[in-house]
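*Asks:* what follows is a predicted structure for the sequence shown.
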Amino acid sequence: MTTEPEISDPLGDWRIYRGDGLPHDRVRRLPPPPPWRRFSPEETAEGRGRREQRAISYRPDESVVDKVNAAVLLRRPLLVTGKPGSGKSTLAYNVAYELGLGSVLYWSITSNTTLETGLYHYDAIGRLHETSLRGVDRRTDAAEPPDIGRYIRLGPLGTALLPGDRPRVLLIDELDKSNIDLPNDLLNVFEEGRFTIPELQRLPEEQARIEVMTEDGGPRVPIQHGEVRCANFPIVIITSNGEREFPPAFLRRCVRLAIEPPGRERLAEIIEAHLGADARAASEGLIDEFLARRTDGALATDQLLNAVYLATSGSRPPETKLSEILDTVLRPIEMHGAG
């Protein structure tokens, strides 16, 4: 039986990985992660707490609050633009938490996203495979098809449009990454607050009511005659990094909000919300440096939070290393004026 070599451990050495090729168990000494990087494999209070922390710690300015209220009152989507890391997505979680509207329905957009992927998915191949395994009904000389509702799952947009006594919050993230048709395809759904599922509309009258699955994994919900029609229009928050323009017809149906980078006082409030009053008091110099660097390039607020955590946590690097590490953490995402 072999034993691991004893590793010298200088007092206050903050490093977990040492790079000397000698195995050790220093990973067991990892301090608790920052509040915004705590995960749980199950739906526990800890897992919910991380999402709640993200929502609670968001600090919108007055203009953001006004635009959100306008969109909610008008039952119109809120189109939010701003630099990466400015809190566009977090706004949706903050709204859902404050209004007690449950979990946010999240729809991440790529160049391959279509309207149908947001509305529903029908697993026709899976249903056909199960039909073949069931065998043939001797009375009809045909295979009995399984419950079609088990093979239809509403997407985030489709789930948001389900009728309910209160609206759901739907986050459509980075719509500017979509193909050119998706914004226009959304218009009719936004205007009518309804959509149909052709696979269910083709069923005979005795199967007019079918229970289907939802995006958030809740109980199956009934769909009548293949139509979903909302009772309360969802609170739709659409984010964009401003990488392209949207059609005028789409913009006309949205309340538009441009999020500006937070100023000194707002940054201090965000730090306190995440890390406490002591961290806020100790981070004045870092806020100054962050604001100075932001004039030369785009910096996200979470970069400042990372820097404050490194500088104020119990496992902080030594002073001789701290400046170099913070320089890496506060490196601009993009330089102003860069082509």
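*Replies:* In hand now; what should we look at?
*Asks:* only C-alpha atoms for contact and neighbour calcs from this point on.
*Replies:* Will do.
*Asks:* make sure residue 255 is actually in contact with residue 72.
*Replies:* No: using C-alpha atoms under 8 Å, residue 255 is not in contact with residue 72, being 9.6 Å away.
*Asks:* ok, residue 134 - contacts?
*Replies:* Residue 134 sits next to 143, 144 when contact means C-alpha atoms under 8 Å, 6 or more residues apart in numbering.
*Asks:* can you map out the strands along the stretch 1-150 of the chain?
*Replies:* 78-81, 105-108, 120-122, 136-137, 142-143 (DSSP state E, counting those that start in this stretch).
*Asks:* JSON lines for these, including mean neighbour count and distance to residue 287?
*Replies:* As requested, those are exported to JSON lines (neighbours: other C-alpha atoms under 10 Å; distance: least, C-alpha to C-alpha, whole Å):
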{"stretch": "strand 78-81", "mean neighbour count": "24", "distance to residue 287": "24"}
{"stretch": "strand 105-108", "mean neighbour count": "20", "distance to residue 287": "32"}
{"stretch": "strand 120-122", "mean neighbour count": "19", "distance to residue 287": "45"}
{"stretch": "strand 136-137", "mean neighbour count": "12", "distance to residue 287": "72"}
{"stretch": "strand 142-143", "mean neighbour count": "14", "distance to residue 287": "69"}
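*Asks:* ok, second structure coming up, stack it against the first:
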Amino acid sequence: MTRFSGSDRYIAPSDLQLAVNAAVRLQRPLLVKGEPGTGKTQLAEEVARSLGLSLISWHIKSTTKAQQGLYEYDAVSRLRDSQLGDERVHDIANYIVKGKLWEAFTADSPVVLLIDEIDKADIEFPNDLLLELDRMEFYVYETRQTVKAVHRPIVIITSNNEKELPDAFLRRCFFHYINFPERETLKQILHVHHGDIEAELVERALDVFFDIRQQNGIRKKPSTSELIDWLKLLMADEISREALIEKQEAQAIPPLAGALLKNEQDVHLLERLAFMHRRQKG
């Protein structure tokens, strides 16, 4: 299988490339952590695209149960069909709803299976998938069949660190933490998304962006995805580097800051800092 080395639309640092390829070689799930907006979900999409594989995505919610990833028995539909005299009711297999792991295990060719934001689910969720991900098989009690992986999928699991994951689960994964990109890497990412963007605008926007991230007391630091959105708005609004400087000096917060700041506490913090700065200058 071809090794992952990033793509034309995803800048993957060398350590991330090594992590992906190591997990594939070890046949272990790749557990990816990092700040929200650092491209964890997109990583799975780009691994699939660059290796020429299909992607099966399982986006986890707080109410998601591990069993749903395997299969669910639709007893309600079977009861309704029995009341209507439907012949389908005699075969229980008609009421087994396949989950994402079942899809991945029985695919005609290898796939990438994304289990996205696993930390949103109940603390027992990862443990409930231990054996299935380890052995690449599970048992369907209603039909008395064992579903085994025809081709072992590449499993990528993301977490935003909302809660700790069980040690037994962690032992079965290859772990990688995506560090927040450095300035030069961010420039490459911006050029991937925005093409021939004005260099001076990028430099000034990055100055403002990192100033916000480094402020003490910021509750929600702006992420890479929010920087990309902000630059898109700056370009659409034709705000030049000079105008950005002028507006920042004249206003408490940067122009179009709603793309960067996501709560009123952070807005008020920057307003207070700007007010103190103007008093000191005065």
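*Replies:* Looks like it came in fine. In this text the structure is predicted, and so the values were computed from the model without any measurement.
*Asks:* adding distance to residue 295 of the first structure, write the strands of the stretch 1-150 of the first structure out as JSON lines.
*Replies:* Output for the strands of the stretch 1-150 of the first structure, formatted as JSON lines (distance: least, C-alpha to C-alpha, whole Å):
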{"stretch": "strand 78-81", "distance to residue 295 of the first structure": "19"}
{"stretch": "strand 105-108", "distance to residue 295 of the first structure": "30"}
{"stretch": "strand 120-122", "distance to residue 295 of the first structure": "44"}
{"stretch": "strand 136-137", "distance to residue 295 of the first structure": "72"}
{"stretch": "strand 142-143", "distance to residue 295 of the first structure": "68"}
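*Asks:* so for residue 63 of the first structure, which of those strands sits nearest?
*Replies:* Proximity to residue 63 of the first structure (C-alpha to C-alpha) singles out strand 78-81 among those, at 12.2 Å.
*Asks:* contacting residues around stretch 163-175 of the first structure?
*Replies:* Under C-alpha under 8 Å, 6+ apart, the answer for stretch 163-175 of the first structure is 89, 92, 95-96, 101-110, 156-157, 160, 183, 228-241.
*Asks:* which of the residues in whatever helix or strand residue 269 of the second structure lives in are buried?
*Replies:* If you go by DSSP states H and E, residue 269 of the second structure is part of helix 264-281. By 16 or more other C-alpha atoms under 10 Å, the buried positions in helix 264-281 of the second structure come out as 266, 267, 269, 270, 274.
*Asks:* all helices for the second structure, in order.
*Replies:* 14-26, 40-51, 66-70, 75-84, 100-105, 130-135, 167-171, 183-194, 199-213, 224-236, 241-250, 264-281 (DSSP state H).
*Asks:* can you say which of the ones you listed is packed in most?
*Replies:* helix 100-105 (a mean of 23; mean count of other C-alpha atoms under 10 Å).
*Asks:* so it matches what in the first structure?
*Replies:* Aligned by TM-score structural alignment, helix 100-105 of the second structure falls on residues 156-161 of the first structure.
*Asks:* quick check, distance from that stretch to the centre of its chain.
*Replies:* Distance of stretch 156-161 of the first structure from the chain centroid (C-alpha atoms, centre = their mean, to the nearest Å) equals 15 Å.
*Asks:* which residues sit against it?
*Replies:* 105-107, 118-120, 167-170, 193-195, 214-216, 228-234.
*Asks:* which ones among the residues you listed are found in strands?
*Replies:* 105, 106, 107, 120, 169, 170, 194, 195, 228, 229 (DSSP state E).
*Asks:* about what we covered before: nearest to residue 293 of the first structure, out of the strands of the stretch 1-150 of the first structure?
*Replies:* Among the strands of the stretch 1-150 of the first structure, strand 78-81 sits nearest to residue 293 of the first structure (C-alpha to C-alpha), with 21.8 Å.
*Asks:* matching residues in the second structure for the closest one?
*Replies:* Counting by TM-score structural alignment, strand 78-81 of the first structure corresponds to residues 30-33.
*Asks:* which residues does the matching stretch contact?
*Replies:* 19-20, 23, 40, 155-161, 173-178.
*Asks:* cutoff 7 Å now
*Replies:* Residues outside stretch 30-33 of the second structure that contact it (C-alpha atoms under 7 Å, 6 or more residues apart in numbering): 20, 23, 40, 155-161, 173-178.
*Asks:* filter the residues you listed to the buried ones?
*Replies:* For the contacts of stretch 30-33 of the second structure, buried by 16+ other C-alpha under 10 Å: 20, 23, 40, 155-161, 173-178.
*Asks:* which of these sits closest to residue 231 of the second structure?
*Replies:* Once C-alpha to C-alpha is applied, the member of those that ends up nearest residue 231 of the second structure is residue 40, at 20.7 Å.
*Asks:* could you measure from the closest one over to residue 74 of the second structure?
*Replies:* 33 Å (C-alpha to C-alpha, to the nearest Å).
*Asks:* please apply the same query to residue 53 of the second structure.
*Replies:* 31 Å.
*Asks:* with neighbour numbers in mind, choose between these two.
*Replies:* residue 53 (17 against 14; other C-alpha atoms under 10 Å).
*Asks:* what does the more buried one correspond to in the first structure?
*Replies:* In the first structure, residue 53 of the second structure lands on residue 101 (TM-score structural alignment).
*Asks:* same check, this time on residue 65 of the second structure
*Replies:* Checking TM-score structural alignment: residue 65 of the second structure goes with residue 114.
*Asks:* isn't that match right up against residue 182?
*Replies:* Yes: counting by C-alpha atoms under 7 Å, residue 114 of the first structure does reach residue 182; the two are 6.3 Å apart.
*Asks:* these two: who's more crowded?
*Replies:* Per other C-alpha under 10 Å, whichever of residue 114 of the first structure and residue 182 has more neighbours is residue 182, with 20 against 17.
*Asks:* fine by me, we can end here.
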